[in-house]
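Novice: I need the structure of the sequence given here:
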Amino acid sequence: MKAFKRGLLIGITLMLILSLIPNLPAQAAGEPVLQVALKNYLGNVKEITLNPEVDYSTNLGDTKLVAKQSYRLTINNGNIVLFRGTSEIGRGTTIDIKPLQGNGPVSINTRPYLGTFRFVIENGNLRPINSIGLEDYLKGVVPAEMPALWNMEALKAQAVTARTYAMGYPNRVIDDTQGYQVYSGYAWHERSTEAVQSTVGQAITYGGKAIGSAALFSSSNGGKTESNFNAWGNAALPYLVIKDDPFDPKTAWNFSIKKQQIDVSKLDLSKANLWWNTVKESEQTAVITNIKNWLKTNGYSGKDIKIAAVPTLSLHAQGSGGRVSKGSITLEFLVKEQEKAVLNRLKLIDVPASRIRAMTGTTIMKSYLVNKIDSSGDSILVSGAGFGHGIGMSQYGAKKAGELGKNYKEILGFYFDKTTVTSVYQVAPVAVVVEPASAPVVTAPVPVEPTPVTEPVMSAPVVVTPVAEADVKDTLAPTIGSVKTTLDSSKQQVNLSFAVNEAAKVSVYVKDPKGAITGFLVKDLQRAAGNQTLTWDVSKVNNGNYSFGIIAVDGSNNRGSALVSYALNKPAPVKVAPKKKDTKAPTIKTVKTSFDTKKNQVKVSFATNETAKVTVQVKDSKGKVLSTLLNNSNKAAGNQAVVWNVSKVNNGKYTIVITAADSSNNKGTASSAYTLNKPKPAPNKMTGKVNVNVLNIRSTASTKGKIVGTVRRNQTVTVLQKTGSWYKIQYGRKTGFVAGQYLSNVK
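Specialist: Below you'll find the predicted structure:
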């Protein structure tokens, strides 16, 4: 969940919001039942496998699903067809199943779930809808939303927040994705389950009513909570206020984008087939990939796109919570059209910051709490704090508060101002025949973002920002200056550089010594203001006096021009002796090995004297290859290092073989013998607590043993081993034996 569905919030008034929150009095009876469409783990499929652990009834007459047997659902002519093996046993436009014993479970494509199901056809795919009691639903939500090994008070706060949020969707189908809350089915973790059970039926209430889907949370608020009014513009809720958060770790983030990604002036756009597959953006980063994906979902679907430049990016209009609400960006990008490349320009001015964040990626620009933007150099640098919208509870903040001794009610009271935690319903237990497998522990909470609304973008080659009627008409022509020419004799080309003071369509032509135009370097190419660079291929051009004509036309059709003379004087070609064939193999030196006992890794370091494709293998005493640490990996000359994971490798003698092949296929090899000698793991120690006033420690495991010391009630001792009904313990630097019945909580 971790974020409100943005489409449901924009423009909603306070009265409408309060009408959506369930009107649950503090002592309402009966556990809510949720309807959850399974999408997150299942995806979009046209066939589903069912494996019930108990018998299930269906809506197909007397047809039942028998425990421990496998079934299959497919789509045929608008119907869902149920198979056992290869035999069809029923069909219908929808299929319902209900456990005949307890609450299940049934596995859907190997993932187990409790409750009843309705299977429907949704956009040509099979979609299961799980009807599940709220408490069992939470046991599948909490371990998916917060690491189960975090402190118990944070887990309880998460459980109550998730329960309250889910109560905001009565009589409505939600799904199991991050758009609501991630629901992992019958994959429970004992600690998360304990948090749910110890807070059963409890919700966050304001004025005696549960706050429902306003119970928001995010990974980190960056040190300051945000209001729903600032985030989405709807009527402010009195319990979602702006305040400094002393518990949040102020998670920092940053990203950068180079302003120029591709120098379009060096490309022949009319012959894109000659260079399209080899020319790439200067940065192959997630930001560039996200921008291209955003363009493809906003007017350029199915198009092959390259980002040429990001000349400007700004984020501004900070609200009272310190978060930006507006942004502007300029994009120049190439679109492949048959054999040509078309240069497009998109300029977004003062659009919602959410659109800029959707373009760059919500896991890149992690929040709207932007601290700094620096665009003074060749790159645009953006930095901020937090992860998610920052409204309601910070998960990392809840963790820290719990570690500092706050209980879950105090945590929730801080993040949801003037609210209380109240028991709103009672739950009757439902028997479950099959115990769940323990859920995996998520490494960290990841804030959930609502799916951004797709916004159309004009697909014309050049996107022009309209000028407001009140603006003064532009009558100034672009200026062209700082013109320089240099000859690169090695590449047989002339480099022409110049600057224009505003965005304009640029044309550059070349005149020969007789004054005739021999061709255009670019023609009507839309360029941003600033320095421009073009190249003129002179490999087949005679020496002589030439001139460059530069024309710039701005958006108001004002025309500026410059004519620059150039004397071409190519030096006579120098004959180059043929290069001798390289026959010398790479050398591999200073092979060293070191063992890291903590990480169970052997580090292998060595040096190569030239660029080469390197392979590193580990062989056992019989010469068999056990592991390939590098496989034909291209490495520059210099020091190299690889790591061999030996956590599952036995002690013994091994050989590390290093091979390096240069560009002439000369191969050099080095071997190094290595003896693996991992230390034996230290034995696990247990502890126990004394449950009698005075406990005698004896020299042997018998009441006849000599008393060598005493320990007292509630004293914790180290247990070394168990001998019959006696424990051998350590007290100080000495050891002795005590009767096992007088120690509790031995583990």
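Novice: going forward, measure contacts between C-alpha atoms and count neighbours the same way
Specialist: Fine.
Novice: let me see the ranges of the helices in this protein.
Specialist: 6-9, 14-20, 134-145, 152-166, 190-198, 228-232, 286-296, 353-360, 395-403, 408-415 (DSSP state H).
Novice: ok, and for the first one, which residues are buried?
Specialist: In other words, helix 6-9. Neighbour counts over helix 6-9 (16 or more other Cα atoms under 10 Å) mark Leu9 as buried.
Novice: other SSEs contacting that helix?
Specialist: Using 3 or more Cα pairs under 8 Å, 6 or more residues apart in numbering; DSSP states H and E, no helix or strand is in contact with helix 6-9.
Novice: adding distance to Asp537, write the helices of the chain out as CSV.
Specialist: Conversion of these to CSV gives the following (distance: least, Cα to Cα, whole Å):
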stretch, distance to Asp537
helix 6-9, 54
helix 14-20, 66
helix 134-145, 59
helix 152-166, 66
helix 190-198, 69
helix 228-232, 54
helix 286-296, 31
helix 353-360, 37
helix 395-403, 59
helix 408-415, 66
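Novice: could you say which one of these comes nearest to Ser423?
Specialist: Nearest to Ser423, of all the helices of the chain, is helix 152-166, at 10.2 Å by Cα to Cα.
Novice: one more sequence to fold, the one below, so I can look at both together:
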Amino acid sequence: MVIKHDGEIIEAFFSSSNGGMTESNSNVWSSGNPLAYLTIKEDSYDTKTNWAITLDKKQIDLSKKDLSQPDEWWTSVQEKDKAVVPKLKVWLKNNGYAKQDIKIAEIPALTLTGKKTGGRVTKGSIQINFYVRNLVDERGKLLEQKVSLTNVAASKIRGMVGQDVMKSYLVDHSSSNPSRIAIEGSGYGHGVGLSQVGAKNRAEAGQTYQEILGFYYPNTNIEKEYGHAVSEPKRDLVAKAAPNPINLKAKQDHITDEVGIIYSLKEDAVVSLTIKDSKGKVLATPLHDQTLKKGSHSATWNTKAVNNGTYTAEMSAMDRSGNEGSTTMKIKINKDASAPDITDVDTSGNYSTEKANITYIINENANVTVEIKNSKGIVVGTLASRQVTKGRQSVTWDFRNMSTGTFTVTISAKDVRDNRNTVSTKIPIRKTMGIVTASVLHIKEKRSTSTKTVGKLNRDQTITILSQQGEWYKVKKGSQIGYVLIKHVKK
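Specialist: From the prediction side, this is the model:
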């Protein structure tokens, strides 16, 4: 007897324990395409083989040891951990420190990240601070060695700490404080396909082998395989008639406080959808015994009354023959309660144009108002009050009519959930003013009396001095910008 999918013998992967959640082959082995019979779903019959890693960050206190005299204390000090540290030493000896005597002083960091849809981690980071007995400086003092791996494959981290310690990639909880690292997980092995623990418990609960294989390898058949001589092998169905909803997906809409749930059916069926909290209490029933045609469908769950957390969507489907299939999916509700983040505020003025360019970066779409206030807190300009998209934004302030002084730029943002944030920065305006001393003073296009005249000034008129270049001032009067001789202007 063999198990087939679409006429081909399946890849019947199995592991010791899936920790209560089966895994997709493509999440574990990224080079392969997802197989329809190796899906992610809860396994209530797997008794969740638990594992834990608990480490002191400081393994050896060397603060009172003389690193110039290691022979005096080397053999008398030992690391605190007896499970992970020996395996880390083996790894170090296999990676550049062969046949060396090693003391691991600290493990400042050990993290597991990059969770896939099945909840299993894909990345990890670790830092090891250690000493090698014969690695010293010119004065004979031990040199601290460091190995730091960042965002490497989680399999590499598992190989370093030991597969019998980190039994799977299904991490349930992790924490770190200044002194300790704690990681807890479930399962033993990759979690793809059949769970040996789950299959044993299902058999002891009275399930048939067809039911057990139908759960772990859905959408498959058990067939008698006699070789190429038989043209039509006899087939026994394994849960094939159960119209399991497939491609269950959820998308949260923060604006409407709704979660859209998308799914598809392989055949006409009567469908129900319930939402449960972490204690199994039913919170909502978006679908109840609704008759639907095969194909793609969607349902909506209103989340206004629920708090942030992880919920379970359970969908069941029954076909016309009474065969019933089901699937579950975790939905993480994370209502946006954070205000828009406004960073990298920068102001730069151009005294030739008497305009300042104000730029900033905002991390989400929001309605933004930019105001300019004088030293008394009075608003002297509102530059923008509009909807902006996340990213870098800029506005321009024309300070032509402003006198010298320090002004405050205030940027206020409000997102779609009415979360608000305001940041402020100072912008100094330092105009150098001058008074014309000549009866008539011509503003020249360039620093030469023979160049074109672009404006005319009279005695005692006030002008803005933009810069000094040799015996000339670059000045501005209204819209006129040009050059005048310094001797005809008094600051």
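Novice: would you pull the TM-score for this pair?
Specialist: Once superposed, chain against chain, the TM-score is 0.44 (TM-score structural alignment, normalised by the length of structure 2); 223 aligned residues with a Cα RMSD of 1.8 Å.
Novice: how about Thr343 of structure 2, nearest residue that isn't a chain neighbour?
Specialist: Ile361 (5.2 Å; Cα to Cα, 6 or more residues apart in numbering).
Novice: could you do Phe498 of structure 1 as well?
Specialist: Spatial nearest neighbour of Phe498 of structure 1, chain neighbours left out: Val483 (4.3 Å); criterion: Cα to Cα, 6+ apart.
Novice: was I right about the one you found contacting Asn495?
Specialist: No - here Val483 of structure 1 lies out of contact with Asn495, judged by Cα atoms under 8 Å, at a distance of 10.5 Å.
Novice: count of residues packed around the closest residue to Ile551 of structure 1 other than its chain neighbours?
Specialist: Leaving aside its chain neighbours, Ile551 of structure 1 sits nearest to Ser561 (4.3 Å; criterion: Cα to Cα, 6+ apart). The local packing of Ser561 of structure 1 (other Cα atoms under 10 Å) involves 17 other residues.
Novice: next: the one 4 residues further on.
Specialist: If you count neighbours by other Cα under 10 Å, Ser565 of structure 1 ends up with 13.
Novice: what sits against the residue nearest to Phe498 of structure 1?
Specialist: Contact analysis of Val483 of structure 1 by Cα atoms under 8 Å, 6 or more residues apart in numbering lists 496-499, 564.
Novice: ok, the residues you listed vs Ser256 of structure 1, which is closest?
Specialist: Ala499 (24.8 Å).
Novice: do you know how far that closest one is from Ser482 of structure 1?
Specialist: 6 Å (Cα to Cα, to the nearest Å).
Novice: kindly report the same for Asn293 of structure 1.
Specialist: With Cα to Cα as the criterion, Asn293 of structure 1 and Ser482 of structure 1 are 37 Å apart.
Novice: swap in Arg527 of structure 1?
Specialist: 16 Å.
Novice: comparing these two, which residue is more hemmed in?
Specialist: Arg527 (23 against 10).
Novice: the nearest residue to Ser672 of structure 1 once chain neighbours are set aside: neighbouring residues, count only.
Specialist: In space, and not counting its chain neighbours, Ser672 of structure 1 is closest to Ile656: 5.2 Å by Cα to Cα, 6+ apart. Residues lying near Ile656 of structure 1 (other Cα under 10 Å) number 21.
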